[in-house]
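# what follows is a predicted protein model with its sequence.
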Amino acid sequence: MRVRVGIGALVGIVGGPATYARELVAALVRAGGHDYVVFTDQPGAFRHLGIETVEVPLPTPYHQISWDHWRLPGLVAAARVDLYHGTKNVLPWRLSVPAAVTVHDLAVYAQPGSFSWGQRWHLRLLLPRSVAMATRVITPSAHARDDVLARFRVAAGRTRSIPHGVAAHWLAPPSAAASAAFRARHALGERLIACVGTVQPRKRAERVIEAFVRSGIARAGWELVLAGRLRPGYAPPWLQTLPPHVRWLGALPDDELHALYAAAPITVSASEYEGFGLALSEAMAGGSAVIAVASSAVPEVVGDAGCLVARSDPALLAEALARLVAEPERRAALGARARARAATFTWDEAARRTREVYDEVRG
């Protein structure tokens, strides 16, 4: 039965949930079958899809509370949708239709220091209520689902674990000209190690820097390149005193990230907690051999296509890094396996399974 689905999609704040909203909506539209109305702060992100959008302005990230709970309810009611999907952890306080919610992770409980006090207050108040309200709760990994089940005592039958996809453009190598232009633009050498992700406490970028220095590979001409947006209000001390051969590029557009992953045969993450790990899956799609921590959802994403260390420890990361640098054949084999594994995560499959959730919610 064809239904009218309302989707809340905050995409003006760069990060995993924004990528999820954009890519999932595009895949749902490709699949057809339902009508979609997207409530978003950035209508332009969906204009090419030819679907109905309702602009809900978001002046700053700190206004998400008013976006979710004061602006949305009336707009959702006016749009006369049959069900609503909140794609970023919470549902509006008032809803007149059944709903699904995607809970990306429970980092606000596991790593509270990564959030401002306002974010902590908002999520800790609304996450439990949203999970209780939702007919179905979607998580991007089995680990995130287990976290939700353990903390909120929700019935297992109301939850669905649906992995994120990897967009096809990450799997296609950039042109030689694009790669050369990227290196020239940022004055980068030929031997690069990448570390990508939103800069916030739980990503532990400082441990990657320490591991790089400990490994001694800078003496062989290797550079560590860090990229990602700074979490608002967070100013890590390491930004002021970067060691030699460590570069900070800040937030990069997708085409530049694409070039970085293709140029860096190794990508390192010291993150202690991930609901999925899009930065890792996108690096893998670029053929970069991944070194990461065997915790939270990371093993579900990396599998046997990367090097997992037991904990977020600079000594362990340095050892793994030195080994991969010293073993080019193993590095190349891991990169090939990483690309193949990343190709198994598709947004079309995520959309198919999400569509099944909509059918369950609608009954």
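Looks like it arrived, so ask away.
# can we go C-alpha only for contacts and neighbour counts from here?
Will do.
# list the contacts for Ala279?
For Ala279, the contacting residues are 196-197, by Cα atoms under 8 Å, 6 or more residues apart in numbering.
# now do Arg330
Leu324.
# quick one, helices of the stretch 51-200 of the chain?
Applying DSSP state H, counting those that start in this stretch to the stretch 51-200 of the chain gives helices spanning 64-66, 72-79, 107-110, 117-133, 142-152, 168-171, 176-186.
# please tell me how far the residue lying farthest from the centre of the chain sits from Val38.
Relative to the centre of the chain, the most outlying C-alpha is that of Arg219, 33.0 Å out, by Cα atoms, centre = their mean. Separation of Arg219 from Val38 (Cα to Cα, to the nearest Å) stands at 51 Å.
# got another one to weigh against that:
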Amino acid sequence: MENPKILIDTTPLLKDLSGVGYVTYQYAKELQKIYPNTLYYYAWFYSNKLRQRALGNYEKAVNLAKKYLPRPYILTHSAKTAIFNYTLFKEKPDIFIQPNYISFPTFFDIPTITFIHDLSHIRYKEYHPKERMEYFEKYLPKSIEKSTKIVTISEFTKQELINLNLCDEEKIEVIYNGIDPKFRPTTQSEFVSVAQKHNLQYQNYFLFVGTLEPRKNLRNLLAAYLQYLKTTNHPTPLVLAGGIGWRSEHFDDLLQKASNSGYVKRLGYVSEEELIALYGGAKAFIFPSFYEGFGLPPLEAMACGTPVIASNSSSIPEVIGDAGLLIDPHDTKQIRQALHQMDEDTVLRKELAVKGLIRAKQFSWESAAQKLSNIIEKNI
């Protein structure tokens, strides 16, 4: 079909970009180059313009709703469904793309491509609020059944869907996430503003990027780092970039203890421009997450020429290949030893930096969008 009308659920773009929101934006940006007649659905309205910024106090309003409304996920899902169906009726798109797990019930037949990033709500139930669990348990199987195609972001997640009997293999396509070309090595002169803002020294800190929540394994990282501080005379500081997530109280005690050491800095949510500089200015990047459907931060770090320490679990080895130092995320001793290795072995750091740059070049959003376009063409 020539110039089809593509409808994309871009609700995740209404808040600060991270995780699914970031992936949604990258796909929407690339798809509009292929399909100029693209429409964006933002939960409470739709538009032919792609947003890049958060919508006012949207996230604050959502958090209030979650706090005071009974069963907020299900109530908001119902409201979004009604508006979504009105959009279908009025705009008559040719295909719908749901980048965020759960497609809406429709009163009209429309081919639907749904992305499933991971199955942490099944594998690690303790990492999710009860309301989110109820929402996924109720709607995800229906969404999978209704979808024309399911896209996973790794072979690992595809295999999990098959092993859990949630989806037939022939219905699933794998498309790896990409890397924005903006992620590239940072020179020392380019690092000056970040260095001044956060009192950091170029190539003299370990970096973690991600939401501060249990799944990211902050508890073991902080425990290993405190052990590291006891076993070195010249410690490299640890920088944590990312907002506070759900159940951060699980590691609050260690976070406080690590902060009191004087060697741990918490930066909170940072802009993409600042993030690129932080990646490029780090001595090494560490990502000890228990579970990921893909694991974009270590790939971004590699694209910035930074050596990576990462977990040997879930999809992470699939993404990193031999371009990083893989550790058991449950073993604090192994994490500590990896920190020492990166600290002391200049040859290893240079070797992994080169391998990482080569590996990262295999992933691009342009390529990912083209693969998605091929799926679109086959299913309209």
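On my side now, so go ahead. Just so we're clear, the structure is a prediction, and the values are computed from it rather than from any experiment.
# quick check: TM-score for this pair?
Overlay of the two chains. TM-score (TM-score structural alignment, normalised by the length of structure 1): 0.90; 353 aligned residues with a Cα RMSD of 2.3 Å.
# so which of the helices of the stretch 51-200 of structure 1 is nearest Thr53 of structure 1?
Among those, helix 72-79 comes nearest to Thr53 of structure 1, with 10.1 Å by Cα to Cα.
# off-centre distance for that closest one?
Centre-to-centre, helix 72-79 of structure 1 and its host chain are 28 Å apart (Cα atoms, centre = their mean, to the nearest Å).
# mean distance of that helix to its aligned residues in structure 2, please.
For helix 72-79 of structure 1, the mean deviation from structure 2 after alignment is 2.3 Å (mean Cα distance after the TM-score superposition for structure 1).
# give the aligned range of that helix in structure 2.
The counterpart of helix 72-79 of structure 1 in structure 2, using TM-score structural alignment, spans residues 84-91.
# tell me which residues of the matching stretch are tucked away?
Neighbour-count burial for stretch 84-91 of structure 2, counted by 16 or more other Cα atoms under 10 Å, picks out 84-85, 87-88.
# for His198 of structure 2, state which of the residues you listed is nearest.
Set against His198 of structure 2, the nearest of those by Cα to Cα is Phe84 (43.3 Å).
# before we move on, back to that, let me have the helices of the stretch 51-200 of structure 1 in a markdown table, extended by distance to Arg94 of structure 1.
Below are these laid out as a markdown table (distance: least, Cα to Cα, whole Å):
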| stretch | distance to Arg94 of structure 1 |
| --- | --- |
| helix 64-66 | 12 |
| helix 72-79 | 6 |
| helix 107-110 | 23 |
| helix 117-133 | 10 |
| helix 142-152 | 20 |
| helix 168-171 | 37 |
| helix 176-186 | 47 |
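# so which of those gets nearest Ala342 of structure 1?
Using Cα to Cα, these put helix 168-171 closest to Ala342 of structure 1, at 8.1 Å.
# between the helices of the stretch 51-200 of structure 1, which one is nearest to Ala263 of structure 1?
For these, the distance to Ala263 of structure 1 is smallest for helix 176-186, at 7.1 Å, taking Cα to Cα.
# quick one: neighbours of the residue mapped onto Leu326 of structure 2 from structure 1, just the number.
Counting by TM-score structural alignment, Leu326 of structure 2 corresponds to Leu308 in structure 1. When neighbours are counted by other Cα atoms under 10 Å, Leu308 of structure 1 registers 21.
# show me the contacts for Leu308 of structure 1.
Leu308 of structure 1 sits in contact with 291-294, 299, where contact means Cα under 8 Å, 6+ apart.
# at 10 Å instead, please
Residues near Leu308 of structure 1 by Cα atoms under 10 Å, 6 or more residues apart in numbering: 269, 290-295, 298-299, 302, 316-317, 320.
# just His143 of structure 1 next, same as before
105, 149, 161, 274-276, 295-300.
# next, format those residues as CSV and append neighbour count.
Below are the contacts of His143 of structure 1 laid out as CSV (neighbours: other Cα atoms under 10 Å):
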residue, neighbour count
Asp105, 24
Leu149, 15
Ser161, 19
Glu274, 22
Gly275, 23
Phe276, 25
Ser295, 18
Ser296, 20
Ala297, 21
Val298, 25
Pro299, 19
Glu300, 16
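# nearest to Arg353 of structure 1, of those residues?
Comparing the contacts of His143 of structure 1 against Arg353 of structure 1 with Cα to Cα picks out Ser161 as the nearest, at 9.4 Å.
# what sits against the closest one?
Taking Cα under 10 Å, 6+ apart, one finds 102, 137-146, 350, 353-354 in contact with Ser161 of structure 1.
# check these for burial and list the buried ones.
Applying 16+ other Cα under 10 Å to these flags 102, 137-145, 350, 353-354 as buried.
# which residue is the nearest non-sequential neighbour of the residue opposite Leu127 of structure 1 in structure 2 once aligned?
Leu127 of structure 1 maps onto Leu140 in structure 2, with residues paired by TM-score structural alignment. In space, and not counting its chain neighbours, Leu140 of structure 2 is closest to Ile102: 5.6 Å by Cα to Cα, 6 or more residues apart in numbering.
# likewise Ile327 of structure 2?
Leaving aside its chain neighbours, Ile327 of structure 2 sits nearest to Ser311 (5.0 Å; criterion: Cα to Cα, 6+ apart).
# map that neighbour across to structure 1 for me.
Using TM-score structural alignment, the equivalent of Ser311 of structure 2 in structure 1 is Val293.
# distance of that match relative to Phe152 of structure 1?
If you go by Cα to Cα, the gap between Val293 of structure 1 and Phe152 of structure 1 works out to 26 Å.
# Ile209 of structure 1 too?
With distances taken as Cα to Cα, Ile209 of structure 1 is found 37 Å from Phe152 of structure 1.
# of those two, which one has the most company?
Taking neighbours as other Cα under 10 Å, Ile209 of structure 1 and Phe152 compare with Ile209 leading, 24 against 13.
# so who does the more buried one touch?
By Cα under 10 Å, 6+ apart, Ile209 of structure 1 lies in contact with 195, 224-226, 238, 242-243, 246-247, 268, 270, 314, 317-318.
# same deal with Glu169 of structure 2?
Contacts for Glu169 of structure 2 (Cα under 10 Å, 6+ apart) come out as 150, 158-159, 161-163.
# please apply the same query to Tyr202 of structure 2.
Neighbouring residues of Tyr202 of structure 2 by Cα under 10 Å, 6+ apart: 186-189, 191-192, 194-195, 277-278, 280-283.
# out of those residues, the closest to Gln227 of structure 2 would be?
The shortest gap between Gln227 of structure 2 and any of the contacts of Tyr202 of structure 2 belongs to Lys283, at 18.8 Å (Cα to Cα).
# the closest one maps to what in structure 1?
That one, Lys283 of structure 2, aligns with Pro265 by TM-score structural alignment.
# with adjacent residues omitted, what lies nearest to its match?
Distances taken as Cα to Cα, 6+ apart place Ser288 nearest to Pro265 of structure 1, at 4.7 Å, with adjacent residues excluded.
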